[in-house]
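# predicted structure and sequence below. I'll ask about it afterward.
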Amino acid sequence: MFKWNLREIVVMSTLAVVFAIVYLLFFQVGNIMVGFMGPIGYEPIFGIWFIVSIISAYIIRKPGAAFLSETIAAFVEVLIGNVNGPRLILSGMIQGLGAELIFAATGWKRYSVWVLMAAGMGSSVFSFAWGYFLSGFAALSPQYVLWMFIIRIVSGALLAGLLGKYISDTLAKTGVLNGMALGKERNRRKAA
């Protein structure tokens, strides 16, 4: 059941490369927002940096999909020029692990909208803990840090969880995912 086939590996890797480009573009958007809002400027869009883990896990539904896709996306993002360099790969691994643990808690069997949102929130919690130490959040006021955390949690739930589900479901409607777990589930529902 959990054995990966070549098509799943190709789909996951392709999604990771596409979202590495999206991530790099959103890094620039985040920089602009930080210029206007200060450190909290990244938080409203932070969930976008977790989205490939949610999409890959929802489409493929196998252990490691969230973790691997996020790690590959971070690696590709470093290769194409993210200024954070190799430590970004560790950030991607941490973000992917946050989502992966939520899917693991369901035995990789539940992919409801609530589970997808929880996975986005899991990435938010893990990434925030990592960022707290890496980015020096301790120097900020506790209230400011709390607002950063709350906004990141909401962003993870909405941008990674809900938007990730919407993108995946939209792709499934085209038929391009018929060989994937999500496409097979969709076809079973249509036939019933």
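Looks like it came in fine. Numbering: from 1, shown residues only.
# C-alpha only now, for contacts and for neighbours.
Noted.
# tell me how far Asn178 lies from Ile59.
Relative to Ile59, Asn178 is positioned 10 Å away (C-alpha to C-alpha, to the nearest Å).
# the two: who's more crowded?
With neighbours defined as other C-alpha atoms under 10 Å, Asn178 and Ile59 compare such that Ile59 has more, 26 against 16.
# report the contact partners of that one.
Ser168, Leu177, Met180, Ala181, Leu182, Gly183 (C-alpha atoms under 8 Å, 6 or more residues apart in numbering).
# and the comparison structure, right after this:
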Amino acid sequence: MMKQWKLKDIVLMSILGVVFGLIYLAFFGVGNVLYGVLTPFGLGPLSYELIFGVWFIVSIIAAYTIRKPGVAFTSETIAALTEVLVGSTAGPTLILSGMVQGLGAELGFAVTRWKDYRLRVLILSGMLAATVSFPYAYFMSGYDAYANWLVIAMFITRVISGALIAGLLGKYIADQLAATGALSGYPLGKERQKRHEQSSAS
């Protein structure tokens, strides 16, 4: 797997992992605000699920850009490691959580043998990251203490968040980065340039 990576791939994964690791850490504050808003209605546990797709997004952006096996998993792991090094109160277990999320995202691309990076695959990847990470969170965070209807609502909310925030928004962010020319050396940038040349020729 790593033999397929070039130095520029590793550099981009590292940059994205660090940047989004910091963003992930900041979003815990957003989750806390949502928790405060929803708790009076008995829906506090849904707070983080609403934005959980944020914690998968780097795996989608990196994989969509670089388009090689292992990129989704590795970038997500780097982001989790960054959170821990910066000082997340979750501690080292957060790294394992990031690896689980990255594995789920990687499965979305593995389904097509890393050959299809259309929007539907990105959305699938975000949904699988949510699906795979939920059982881990269920046991690690004690979701069994919640009512069944709330656990089901949490799972559905996480999957939708994974689809919309990680998949849809992740694609949008990567496309906007590609539009600046910053990703010209990567498959996404080359694909965009090819489409531009074809449209100009027609």
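Structure received. Predicted model, so just to flag it, every value in this text is computed and none were measured.
# TM-score of the superposed pair?
The TM-score (TM-score structural alignment, normalised by the length of the first structure) is 0.97; 192 aligned residues with a C-alpha RMSD of 1.1 Å.
# now for Ile21 of the first structure, how many residues are close by?
Counted by other C-alpha under 10 Å, the residues lying close to Ile21 of the first structure total 18.
# next one: Arg189 of the first structure
Arg189 of the first structure is flanked by 9 other residues according to other C-alpha under 10 Å.
# give the aligned equivalent of it in the second structure.
In the second structure, Arg189 of the first structure lines up with Arg195, judged by TM-score structural alignment.
# equivalent analysis for Tyr132 of the first structure, please.
With TM-score structural alignment as the criterion, Tyr132 of the first structure pairs with Tyr138.
# Ala104 of the first structure: how many residues sit nearby?
Per other C-alpha under 10 Å, the neighbour tally for Ala104 of the first structure reads 15.
# that one against Pro63, yeah?
Yes - the pair Ala104 of the first structure / Pro63 is scored as a contact, 7.2 Å apart, by C-alpha atoms under 8 Å.
# picking up where we left off before, for the match of Tyr132 of the first structure, which three-state class applies?
Three-state call for Tyr138 of the second structure (DSSP: H, G, I helix; E, B strand; the rest coil): helix.
# from memory it sits against Ala145, does it?
No - Tyr138 of the second structure lies out of contact with Ala145 (C-alpha under 8 Å); the separation is 9.6 Å.
# excluding sequence neighbours, find me the nearest residue to the residue nearest to the spatial centre of the first structure.
The residue lying closest to the centre of the first structure (C-alpha atoms, centre = their mean) is Phe50, at 1.9 Å. Excluding the flanking residues, the one nearest Phe50 of the first structure by C-alpha to C-alpha, 6 or more residues apart in numbering is Ala160, at 5.6 Å.
# return the residues in contact with that neighbour.
Going by C-alpha under 8 Å, 6+ apart, Ala160 of the first structure touches Gly47, Ile48, Trp49, Phe50, Ile51, Val52, Ile54, Leu116, Met117, Gly120.
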